[in-house]
Structure formats: structure tokens, C-alpha cells
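# Kindly generate the corresponding structure for this input.
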Amino acid sequence: MKRTVTIPGPPALEGIYETPDAPIRGNAVVSHPHPLYGGTMVNPVVHHVAKACRRQGLATVRFNFRGVGSSEGTYQGTDEWRDVGAAAEFVAHQAAGGSPLILAGYSFGARMSMLAALNGVSAHALILVAFPLMWEHLTPEAFDHIGDFRGPVLSILGQHDDVAPPEQVKAFFGDRGLEAESVLIGGTDHFFYDHHEAVEAAVEDFLARVLPTPTPSTEMARGEVE
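Have a look, this model is predicted:
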């Protein structure tokens, strides 16, 4: 099932909520790349990440950050993690409840997903696609405590990415005590052109290993939304 939704604000955000064909095992919030450079919830990388999540039984919500599309508000560059939190609260009230929750993001969305996890949004795991090391309104110090996150973390990197250089991203995480599983996708850069399926496969493989195994007593029903 797929439907357009409004995530309560302020600012109110437009989103797309989708449930998997299989019984729902949890939820995923998937965040898009930079709002000022054409990033939206229908970005192809975001689409493929969300698709992989549903293939592993997660209901997904993609949304437009404040100031994008029909979402209210304006771009700030620092507080958009609150939009991730609002989306997480939204899915917590849908058919699957709030647990486990996966926070996933691409580029700017990866940065805001991490900040959301550091600011009280409880996540079972993080999926960070092309985590950018170009800081703009934020400084590296905003991420000094990323090592406090103790859940599974997947970092997907493009071999020739000059926005998220693979070795520098690995060092940035490692220097701050974050234990992240890294997947390097060869022959591509920050945009993953012609490599979207590789991103999808990496996400699906990761989730298959880190999601709790459903049992007859805990397995969630298919997602019909009241």
C-alpha cells in the first residue's frame, strides 16, 4: 500500500508512506539529499533505499524536508534533523508501531539522520549513504559524540565520491568511535548513477542481518492504516 501523507508540524511535511507485501516487521524513515540542490523524497537513491527496506518487511516513510515541494517552512541547514524526528513520530503511530525503527538517509539526509539519533530519536540501526564531509552551516564538532550510538550502522560509499571521500568518511567515523560497516561501490561517485541497484542490495543485505527475527508472538500484521 502506498499513500501520500502529511506529517504534522510545524512545519507540516509532505510524505509518502508505503507498506511491504510481507507482514510488517518495523519502520524506516528515509531522508533525501540536499534541499538546495534538487534533493527530494523521489530521488532515485532514496527510492531504492526505501524499496530495500520494504523488501525486508519495513513500512517506509519518505518525506520532503521543510521548504521542499509542498512541505511548509524554509531551509535552515541545522534543524532539519527535527523533520526526521517528526517523520519517526508519524510512523510510530501507524500500523507497525514504533519498533524497530531504522533511520536511513542519503547525503544531507544521512547527516540529518545521524543528528536525529544523537538528539533523542531512538533508532535500532542507521543507514548512511554518502555521508558528506562538506559542512556548510554545521561544523564537525556537531558529530563529536556519534560514537555514543551503539546500534548497527551501515555506511555506503561511492569509490570516486569527492563529497563523501571513502577513506576520509571512514576515518571521520573511526576517530569518533563510531563502529560502522562500510560498503564501497566501485565505479561511481556521489550520485550513484547506474549503481542504484547496488545501493539497494547493500541495504537489503544489511537489514537481513540486523533486524530482529520475527516470531509468531511478535510478528506484526500487514499494514492497513486506520
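
# Could you use CA atoms for every contact and neighbour count after this?
Noted.

# And for Ala96, the neighbour number?
Ala96 has 25 neighbours, counted by other CA atoms under 10 Å.

# Check which residues of whichever helix in the chain runs longest are buried.
Ordering each helix of the chain by length in residues (DSSP state H) puts helix 196-210 first. Using 16 or more other CA atoms under 10 Å as the test for burial, helix 196-210 gives His196, Ala198, Val199, Glu200, Ala202, Val203, Glu204, Phe206, Leu207.

# want to put them side by side, so please do this one too:
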Amino acid sequence: MKTKDVIINGPAGRIEGRYHKSEDFSHPVALVLHPHPQQGGTMNNKVAYSMFHSFAKKGFSVLRFNFRGVGRSEGEFDNGVGELLDAAIALDWLQSQNPGAPAYWVAGFSFGAWIALQLLMRRPEIVAFIVASPPDYDFSFLTPCPTPGFIIHGTDDEVVSEATVFSLYERLSKQKNSSIEYFPIYGANHLFKGKIPELSNEVERYISENMSLRTLQGVLKKDRRRRQPSHQVTEDSGGGDDGGDDV
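Below is the predicted model of the structure:
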């Protein structure tokens, strides 16, 4: 099934989204959250777009949407409080469309990563997360982090240092029964300019290795840092509905 436009009734009014319905009803479902609305973030941001299509490629039903006040979504920016409500309503909508789904995943980029991790703390049906470039915000609510997950960050991120994000990874990975994986993309800035293909490859690898709910529940705690040669170079193949570079 091709991706289609959807409108969801949200707490601040209409929520505009893009939805891909899997033909395999036994596959999980994913929700993808975009970066900061006040810094140009939309559901068509290249990173959010690439995550969306990575999930679709792996057979997921997947939704990305515009937070309140972005695009055709109604309402105004609410400093994360209303945006978390938007994400919760979007997850409710996904459940209504996929009543037999075995599991739910959440993913996000930058500000969207912060919202995604708050959402999984409130929704036990979420079994895994993937976040890219989490912002330098307070993540103390992850005590403990209840699900396995994957953190991706650029070594040349000019907005949030790799040391800051690696510190978050280390704190989460030391929690009891934790299974958090960290992957640095060498030479990538905050927007992963020129590195979107590498980002997509790692997202798809993680999805492939962790699609089974049984695998997720039985995974053992271990050092999940993945390192790649610093000389690795990958061409950017583009991506994104509007080609935007939102942050």
C-alpha cells in the first residue's frame, strides 16, 4: 500500500499526517516524531522521512505527523506538553488502525527524540525506540528506561556534543536489565548532512535484528556500542518529501 495523507482529530484540532499501512498484519507498528517546530521542524525533515521509510521498508505500518501548529496541523507550539499529547493521540490512532499489531515502536529526531522517550514511559505497549540526535534536555524521567532502544548521533554535531549524548547512553546502559545500543556516525553534523544513507542503513539493521518481540524481551544486557572506521565516507542520496533541512 502506498503512503497516504491522513487527518487525525487531536487535542488542539486537526493533526496532519502521512501513513503507510503494511500488507502484513503480523508486523509491528511505528510512530515517527519530527524535530523542533519553532526551528523549522516538520514531518518532512530528511531524518524523520528516512526513519519513516526505513520502517515501511521493513514491513511496518508507520505514521509520521506534524505537531500542533506545523503545516496543516492546528494549534500552537506548547513547549513539549501539547506535543506529547499529540504523540499520544497519534499512537491511539495507530492502534485503532492496527488492532492486531503485536508491538509498537517509537522513533524521533532531536526534539522528536525527547517527545518519543517521554511517550514510551507512559505507554507500556511501546517495546522499542530509535532516536537520532537527542537534544541536551533533561532525561531524568528515564529511571529506569523500560524498553530496549537505539541512539544514533553524529560525531560532528554542532548543536549537541557527542560527549553529551554518549553520557546519556552510558547512564541508560548501566541500568538494571538495560539493552541500549549506541552508534556514532563519523563526520555527521546535527542534520546528518551527507550521511542520511548511513543513518538509514543503521536504522534498518537495528530494526531487522530486533523485530521479534521475543527477541526484544529476552535480550541480554551487554555493551551495545557499535563503532565504525573513522575514514568511512558515504554519499548522500537525498531524501525527504520537501528536501527540507529542519532541525
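
# export the buried residues of helix 196-210 of structure 1 to CSV and tack on distance to Ser107 of structure 1?
As requested, the buried residues of helix 196-210 of structure 1 are arranged in CSV below (distance: CA to CA, whole Å):
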residue, distance to Ser107 of structure 1
His196, 14
Ala198, 16
Val199, 13
Glu200, 15
Ala202, 16
Val203, 15
Glu204, 19
Phe206, 19
Leu207, 20
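
# farthest-separated two in these?
Distance extremes for those: the farthest pair is His196 and Leu207 at 16.8 Å, using CA to CA.

# now the helices for structure 1?
44-55, 81-92, 108-118, 166-175, 196-210.

# Give the buried residues for the fourth one.
Using 16+ other CA under 10 Å as the burial criterion, the residues of helix 166-175 of structure 1 that qualify are Pro166, Val169, Lys170, Phe172, Phe173.

# Could you report the neighbour count for the spatially closest residue to Leu213 of structure 2 that is not a sequence neighbour?
Among residues not flanking Leu213 of structure 2 along the chain, Ala103 sits closest, at 7.0 Å (CA to CA, 6 or more residues apart in numbering). For Ala103 of structure 2, the count of nearby residues is 19 (other CA under 10 Å).

# quick one, what contacts Ala103 of structure 2?
Counting by CA atoms under 8 Å, 6 or more residues apart in numbering, Ala103 of structure 2 touches His27, Pro28, Val29, Glu125, Ile126, Val127, Leu213.

# so which of those residues persist in structure 1?
Compared against structure 1 with both residues aligned by TM-score structural alignment, their matches' CA atoms under 8 Å, the contacts of Ala103 of structure 2 retain His27, Pro28, Val29, Ile126, Val127.

# among those residues, which are in strands?
Members of the kept ones among the contacts of Ala103 of structure 2 lying in strands (criterion: DSSP state E): Val29, Ile126, Val127.

# quick one: which of these is most hemmed in?
Among these, Val29 has the most neighbours (other CA under 10 Å), with 28 neighbours.

# What's that residue aligned with over in structure 1?
Superposed on structure 1 with TM-score structural alignment, Val29 of structure 2 falls opposite Asn27.

# Quick check: Ser208 of structure 2 vs Phe25 of structure 2, distance?
Distance, Ser208 of structure 2 to Phe25 of structure 2, by CA to CA, to the nearest Å: 17 Å.

# er, Phe111 of structure 2 actually
In this structure, Phe111 of structure 2 and Phe25 of structure 2 are 30 Å apart, going by CA to CA.

# Among these two, which residue is more densely surrounded?
Neighbours per residue, other CA under 10 Å: of Phe111 of structure 2 and Phe25, the larger number sits with Phe111, 24 against 16.

# Now do the same for that one: its match in structure 1.
When structure 1 is aligned by TM-score structural alignment, Phe111 of structure 2 is paired with Phe108.

# cool, and His20 of structure 2?
Matched by TM-score structural alignment, His20 of structure 2 corresponds to Glu18 in structure 1.

# With adjacent residues omitted, what lies nearest to its match?
Nearest residue to Glu18 of structure 1, sequence neighbours excluded (CA to CA, 6+ apart): Lys2, at 4.3 Å.

# got it, and His196 of structure 1?
Once flanking residues are discounted, His196 of structure 1 sits nearest to Val45: 6.0 Å by CA to CA, 6+ apart.

# what's near enough to touch the residue in structure 2 that the one you found lines up against?
Using TM-score structural alignment as the criterion, the counterpart of Val45 of structure 1 in structure 2 is Val47. Contacts for Val47 of structure 2 (CA under 8 Å, 6+ apart) come out as Phe109, Leu191, Phe192, Ile196, Gly240.

# How about Gly73 of structure 1?
Counting by CA under 8 Å, 6+ apart, Gly73 of structure 1 makes contact with Pro10, Pro11, Ala12, Arg66, Gly67.

# What separation do you get for the match of Phe111 of structure 2 and Ser99 of structure 1?
24 Å.

# before we move on, what about Ser31 of structure 1?
From Ser31 of structure 1 over to Ser99 of structure 1 the distance is 18 Å, taken as CA to CA.

# From Arg62 of structure 1, how far off is the residue nearest to Gly9 of structure 1 when sequence neighbours are not counted?
Leaving aside its sequence neighbours, Gly9 of structure 1 sits nearest to Ala86 (CA to CA, 6+ apart; 7.3 Å). Going from Ala86 of structure 1 to Arg62 of structure 1 by CA to CA gives 12 Å.

# Format the helices of structure 1 as a markdown table; extra columns: distance to Phe143 of structure 1.
Below are the helices of structure 1 laid out as a markdown table (distance: least, CA to CA, whole Å):
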| stretch | distance to Phe143 of structure 1 |
| --- | --- |
| helix 44-55 | 23 |
| helix 81-92 | 13 |
| helix 108-118 | 8 |
| helix 166-175 | 9 |
| helix 196-210 | 23 |
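
# of those helices, which approaches Asp148 of structure 1 most closely?
Nearest to Asp148 of structure 1, of all the helices of structure 1, is helix 108-118, at 7.9 Å by CA to CA.

# I'm done for today, thanks for sticking with me.
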